[in-house]
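Q: No sequence on hand, only this structure:
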């Protein structure tokens, strides 16, 4: 961030915090975040904050920073372990795009470390049990909510709404994706009965959860949240594509599925398995979109380009999962 933007940010933070002497001692762009930028701020008074703003190109399905800030506030009020939201700025002239500031928390979200570690969150079973409890708290947030009205009306049937949304996403692609279409048709034919929609994080997975040896320190990245079936979050976390090679530990590569279910309570395993297949289809569709951001020239980025190469592996897993479901 250049000196002019940093100066404007300092003045804005002084006004927002009511601290006329506030100074930014250090400002570092954190790793990760293909869609958003996260800047660590070391602020006078031994305060550690994070500024979250947009990258050059975003996904159409991603909420803006004002919406994500509202979601973070709602989650914080519901007792979900999230960084405390502090300030929101919708004026793009300050740093070049809207942003919000939250407290910085300790821990690691690095997936390759988390899935290999035996002590994060107090051990594998304790950790995923705690993740189940976090999801249960998220799922206590239910419509209608005036502060979350940007989410729109909840779907009458979250499963069929998912199928329709993904079909529309595939119809926008430059190239046909017959395996994804085939998987969607299977989901459509086997959709379970509808349940009342609740708030779903919609990206609750290893890599978006901060952990230390004592437990969960933060649930991050709320830009995809929506009203849906609570089992969607469980299926997303259990999807093989988010186990980062540690496939034996079905809950995010961290621990056993049964402990996750226990932590959440009231889980329908068959419904989770439906959403697990849905997760692979959705991630494949997102991966195609990510690659298009690079291919189009809007945002030249090696990570985005490489993301497109995971699609065949996801398609293979979709074929395997559908075959297994048909044989059951």
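A: Thanks, I have the structure now. Computed from a predicted model, the values in this text were never measured in an experiment. Numbering: from 1, shown residues only.
Q: can we go C-alpha only for contacts and neighbour counts from here?
A: OK.
Q: Does residue 319 touch residue 179 like I think?
A: Yes: distance between residue 319 and residue 179: 7.2 Å, which falls inside the contact criterion (C-alpha atoms under 8 Å).
Q: Now do the shared contacts for those two.
A: With contacts taken as C-alpha atoms under 8 Å, 6 or more residues apart in numbering, residue 319 and residue 179 have no neighbour in common.
Q: now the helices for the stretch 51-200 of the chain?
A: Shown for the stretch 51-200 of the chain, the helices assigned by DSSP state H, counting those that start in this stretch span residues 65-77, 111-114, 124-138, 158-171, 178-189.
Q: among those helices, which is nearest residue 217?
A: helix 124-138 (10.7 Å; C-alpha to C-alpha).
Q: how much does that closest one deviate in direction from helix 65-77?
A: For helix 124-138 against helix 65-77, the angle by axes from the mean of the first three to the mean of the last three C-alpha atoms, to 10 degrees is 110 degrees.
Q: which of the residues in helix 124-138 are buried?
A: Applying a neighbour-count criterion of 16 or more other C-alpha atoms under 10 Å, one finds 124-138 buried in helix 124-138.
Q: Need the winner for burial among the helices of the stretch 51-200 of the chain.
A: For the helices of the stretch 51-200 of the chain, ranked by mean neighbour count under the definition mean count of other C-alpha atoms under 10 Å, the leader is helix 124-138 at a mean of 23.
Q: Below is an additional structure, to be compared with the one above:
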């Protein structure tokens, strides 16, 4: 995980370093260049507001630009304003940010202090559909989705018959019988730190993936509330032991795109918590970035499966590989065949 930073004299250089990861005119870079200039200023209202934000809420330097971009889009959505943030120059961003920080709007500042960048990519739940069919067949299961975002993943898993609930998916070398048929989710729980908010989720999308916004809204309209046995609760994944009704409750536990956000100590606590809410024989499925990956290196987005036996985790099995974080092309991992032998 990237080092957490507060406002420091070297903050401008750190933001510039992040900006140089991107091509010229990419909105991430133009915004980062403006933020770097503000960070280098001395005692201006914008500089003071940025410092106050980062002192109140230390965060990895590579999270600063995305959270500000998402907040800007969210503020416009809530105000009914349509602005093309993707086309703004660094100078236009500079003026926008100076006005934003100078106004010190309490609603916007609260979003900056409290919200995390969130994503929702429905295709990431396709591996859960496969695992559930392979491990449980038609048997009823209790499922937990940790960091559920819009809480639609389990809805799709329970409604899908043969991959049709995951549009844009290109399945390669996985036999259709592995994912044919419904998953009998008799009870499902999605947990997250924030209530499902489709406006916030779409605000977190960069302009070069604009089509994902429409897909998310269409998915929300189609799936929200379809299975009334799947509910949402606002619960921290690090505090599951505070809820005795969840102890040894779940057959299948899913964590999609969240582990990389945890520190090593938080990940240790998280896995301990998962062991407590898993049934004596359960499956844990995690889809995430590979550890230690560099943005300059090509990588596959990996789904790992682990059996949980009496709170203890068996070895990680490489279940599914995807060619990109949007999980458009999926292939079997090297341990795919081993899953069926461990029902």
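A: Yep, it's here. Given the structure is predicted, the values throughout are model-derived calculations rather than measurements.
Q: Any idea what the TM-score is?
A: Remark: TM-score between the superposed chains equals 0.33 [TM-score structural alignment, normalised by the length of the first structure]; 177 aligned residues with a C-alpha RMSD of 6.1 Å.
Q: Could you point out which of the helices of the stretch 51-200 of the first structure sits nearest residue 99 of the first structure?
A: Nearest to residue 99 of the first structure, of those and by C-alpha to C-alpha, is helix 65-77 at 5.7 Å.
Q: which helices and strands does that closest one pack with?
A: Using 3 or more C-alpha pairs under 8 Å, 6 or more residues apart in numbering; DSSP states H and E as the contact test, the elements touching helix 65-77 of the first structure are strand 47-54, strand 85-89, strand 99-103.
Q: Quick one: the helices of the stretch 51-200 of the first structure as JSON lines, columns for distance to residue 257 of the first structure too.
A: Converted to JSON lines, the helices of the stretch 51-200 of the first structure look like this (distance: least, C-alpha to C-alpha, whole Å):
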{"stretch": "helix 65-77", "distance to residue 257 of the first structure": "24"}
{"stretch": "helix 111-114", "distance to residue 257 of the first structure": "16"}
{"stretch": "helix 124-138", "distance to residue 257 of the first structure": "8"}
{"stretch": "helix 158-171", "distance to residue 257 of the first structure": "21"}
{"stretch": "helix 178-189", "distance to residue 257 of the first structure": "22"}
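Q: Which among those helices is found nearest to residue 227 of the first structure?
A: Evaluated over the helices of the stretch 51-200 of the first structure, closeness to residue 227 of the first structure peaks at helix 158-171, with 8.0 Å, by C-alpha to C-alpha.
Q: what angle separates that closest one from helix 178-189?
A: Counting by the same axes, to 10 degrees, helix 158-171 of the first structure points 160 degrees away from the direction of helix 178-189.
Q: Toward the C-terminus, what is the element adjacent to the helix or strand containing residue 331 of the second structure?
A: Under the assignment given by DSSP states H and E, the secondary-structure element containing residue 331 of the second structure is strand 329-332. Next along the chain after strand 329-332 of the second structure, taking DSSP H and E as the criterion, comes helix 336-340.
Q: List the contacts of that next one.
A: 131, 134, 135, 317, 318, 319, 320.
Q: by contact count, what packs against the one helix or strand residue 304 of the first structure maps to?
A: Assessed by DSSP H and E, residue 304 of the first structure sits inside helix 302-307. Applying 3+ C-alpha pairs under 8 Å, 6+ apart, we find helix 302-307 of the first structure packed against helix 269-295.
Q: And the helix it packs on, what's buried?
A: The neighbour-count check on helix 269-295 of the first structure (16+ other C-alpha under 10 Å) flags 271-294 as buried.
Q: Quick one: list the elements packing against that helix.
A: For helix 269-295 of the first structure, the helices and strands in contact under the criterion 3+ C-alpha pairs under 8 Å, 6+ apart are helix 158-171, helix 178-189, helix 231-238, helix 302-307, helix 311-327.
Q: one more time with 6 Å
A: If you count contacts as 3 or more C-alpha pairs under 6 Å, 6 or more residues apart in numbering; DSSP states H and E, helix 269-295 of the first structure packs onto helix 231-238, helix 302-307.
Q: where do the helices sit along the second structure?
A: 11-19, 27-40, 45-56, 61-79, 90-103, 106-114, 126-136, 153-159, 198-203, 211-223, 264-277, 336-340 (DSSP state H).
Q: wait, which of these is closest to residue 5 of the second structure?
A: Proximity to residue 5 of the second structure, assessed across the helices of the second structure by C-alpha to C-alpha, is greatest for helix 61-79 (6.2 Å).
Q: got the angle for that closest one vs helix 106-114?
A: Relative orientation of helix 61-79 of the second structure versus helix 106-114 (the same axes, to 10 degrees): 150 degrees.
Q: and helix 61-79 of the second structure with helix 90-103, angle?
A: Using the same axes, to 10 degrees, the inter-axis angle of helix 61-79 of the second structure relative to helix 90-103 is 70 degrees.
Q: rewinding a little: save the helices of the second structure as JSON lines, and put in distance to residue 231 of the second structure and mean neighbour count too.
A: Formatted as JSON lines, the helices of the second structure follow (distance: least, C-alpha to C-alpha, whole Å; neighbours: other C-alpha atoms under 10 Å):
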{"stretch": "helix 11-19", "distance to residue 231 of the second structure": "38", "mean neighbour count": "19"}
{"stretch": "helix 27-40", "distance to residue 231 of the second structure": "35", "mean neighbour count": "24"}
{"stretch": "helix 45-56", "distance to residue 231 of the second structure": "33", "mean neighbour count": "18"}
{"stretch": "helix 61-79", "distance to residue 231 of the second structure": "25", "mean neighbour count": "18"}
{"stretch": "helix 90-103", "distance to residue 231 of the second structure": "37", "mean neighbour count": "17"}
{"stretch": "helix 106-114", "distance to residue 231 of the second structure": "23", "mean neighbour count": "14"}
{"stretch": "helix 126-136", "distance to residue 231 of the second structure": "18", "mean neighbour count": "24"}
{"stretch": "helix 153-159", "distance to residue 231 of the second structure": "10", "mean neighbour count": "24"}
{"stretch": "helix 198-203", "distance to residue 231 of the second structure": "16", "mean neighbour count": "20"}
{"stretch": "helix 211-223", "distance to residue 231 of the second structure": "13", "mean neighbour count": "15"}
{"stretch": "helix 264-277", "distance to residue 231 of the second structure": "16", "mean neighbour count": "18"}
{"stretch": "helix 336-340", "distance to residue 231 of the second structure": "28", "mean neighbour count": "15"}
